[in-house]
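sequence first, predicted model second:
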Amino acid sequence: MYALRTHMVVALACALAGGCSTAPADTRPNLVGDMKAPSSEVTTGSLPASGYQLSDNELKYDCRKLTGMMQIRILQVRGYDSNKQASAAARGLQSFATPIWGGTKEGLDPEAQHRKDIAMLEAFNRRLAEKNCKTFDLNAELAATKDTTPTPR
């Protein structure tokens, strides 16, 4: 009788764990907008591809909105330091645990996220140039100290 109860509890626990592994993971909201998958072409103008394709909504943004979004993203990217990221072991444990218990996949590949952020900044900067707006010197702005506000020139 005791063995039967133990087997039932173990079977129930396994069923619950399996159900949790299919639960959708919540992700942290992105301040600028969801990142697009890298694209081989940019739909605007004849400029070379950057790996980030502007959405239809982003193409409608005016100079002020693009500038503000770029300022926020530049400030976020300035804080990136590859030496201060989570260890490979911690990221591995997170990638293992997320499907089972749920949670965010944010931070699993910080290098890829950094590349996406840079590609987005380059695409937005080109869009500012297309609209004859002031653009950012991305190299200078990303190298600046954290406490200075990025300004277009």
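All right, it came through fine.

from here on, contacts and neighbour counts on C-alpha atoms
Fine.

what about stretch 96-113, start to end distance?
19 Å (C-alpha to C-alpha, to the nearest Å).

just say helix, strand or coil for residue 4.
Under the three-state scheme (DSSP: H, G, I helix; E, B strand; the rest coil), residue 4 adopts helix.

and for residue 97, the neighbour number?
Applying other C-alpha atoms under 10 Å, we find 13 residues neighbouring residue 97.

where's it, which helix or strand?
If you go by DSSP states H and E, residue 97 is part of helix 88-101.

need the helices for this structure, in chain order.
2-21, 56-59, 63-78, 88-101, 110-130, 138-143 (DSSP state H).

for residue 12, give its distance to residue 5.
10 Å.

wait, I meant residue 117
From residue 117 to residue 5 the distance is 53 Å (C-alpha to C-alpha).

what does residue 89 give?
In terms of C-alpha to C-alpha, residue 89 sits 37 Å off from residue 5.

what do you get for residue 73?
From residue 73 to residue 5 the distance is 55 Å (C-alpha to C-alpha).

take the one below as the second:
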Amino acid sequence: MLDIDYAVCFSEANCRLFTRLKKVFVLINLLAGSAAMTTLLSKNATIAAIAGIVVAMISMIDLVYDPGAAAAAHMRDKQAFLSLRSRYSRLSLEGGDSELAKIKMSATHGLQSLARPAHNENLRHHGRKEYLVELSRWEQLVKLFA
């Protein structure tokens, strides 16, 4: 059960992070696009060019990494793990482990920086605080955004 709950925590954290990244990209594109149009109409070519470059760069990053699709994939993984969790009591230990392995094989790869925060969250949820691991500063920062 701990393994399934960990997978749910990990998928959920990745889903939240990628959803927030997508929103940030959309916000930046909207602001930079508006700035480009406004400065273009006011005949300030330098600021319009800078805003245009920002829009192009954010659009390219969004196209290459596609955080919206990553968030959707992690949401599907979370749903698959939750489905297994609901059926787990009716399965044998080997059957449950086999089902978990099948889901993991097709699951989307998440950010490794969220692995230990998800581990700690799962242990807290199950009252096993004595097994918490210390997070690096980078993991704490990524956890903050997720």
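Nice, thanks for sending it over. Here the structure is a predicted model, which means the values were calculated and not measured.

what's the TM-score for these two chains?
Superposed pair, TM-score by TM-score structural alignment, normalised by the length of the second structure: 0.29. Supporting alignment: 62 aligned residues with a C-alpha RMSD of 4.1 Å.

who has more neighbours out of residue 73 and residue 5 of the first structure?
For residue 73 of the first structure versus residue 5, neighbours defined as other C-alpha under 10 Å are more numerous around residue 73 (18 against 10).

quick one: that one and residue 121 touch, right?
Yes: applying C-alpha atoms under 8 Å, one finds residue 73 of the first structure in contact with residue 121, separated by 7.4 Å.

contacts only, for residue 50 of the second structure.
residue 36 (C-alpha atoms under 8 Å, 6 or more residues apart in numbering).

can you check residue 71 of the second structure too?
14-19.

swap in 10 Å and give it another go.
Residue 71 of the second structure makes contact with 11-22, 77, 108, 110, according to C-alpha atoms under 10 Å, 6 or more residues apart in numbering.

those in strands, which ones?
Per DSSP state E, strands hold no members of the contacts of residue 71 of the second structure.

and the lengthiest helix in the second structure, which residues are buried?
Once the second structure is assigned using DSSP H, the helix that runs over the most residues is helix 2-41. By neighbour count with 16 or more other C-alpha atoms under 10 Å, helix 2-41 of the second structure contains the buried residues 4-22, 25-26, 28-29, 32-36, 39-40.

next one: stretch 53-64 of the second structure
54-55, 58-59, 62.

could you dump the residues you listed to JSON lines with secondary structure?
Formatted as JSON lines, those follow (three-state DSSP):
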{"residue": "54", "secondary structure": "helix"}
{"residue": "55", "secondary structure": "helix"}
{"residue": "58", "secondary structure": "helix"}
{"residue": "59", "secondary structure": "helix"}
{"residue": "62", "secondary structure": "helix"}
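
residue 97 of the second structure: which of those residues is nearest?
residue 62 (35.9 Å; C-alpha to C-alpha).
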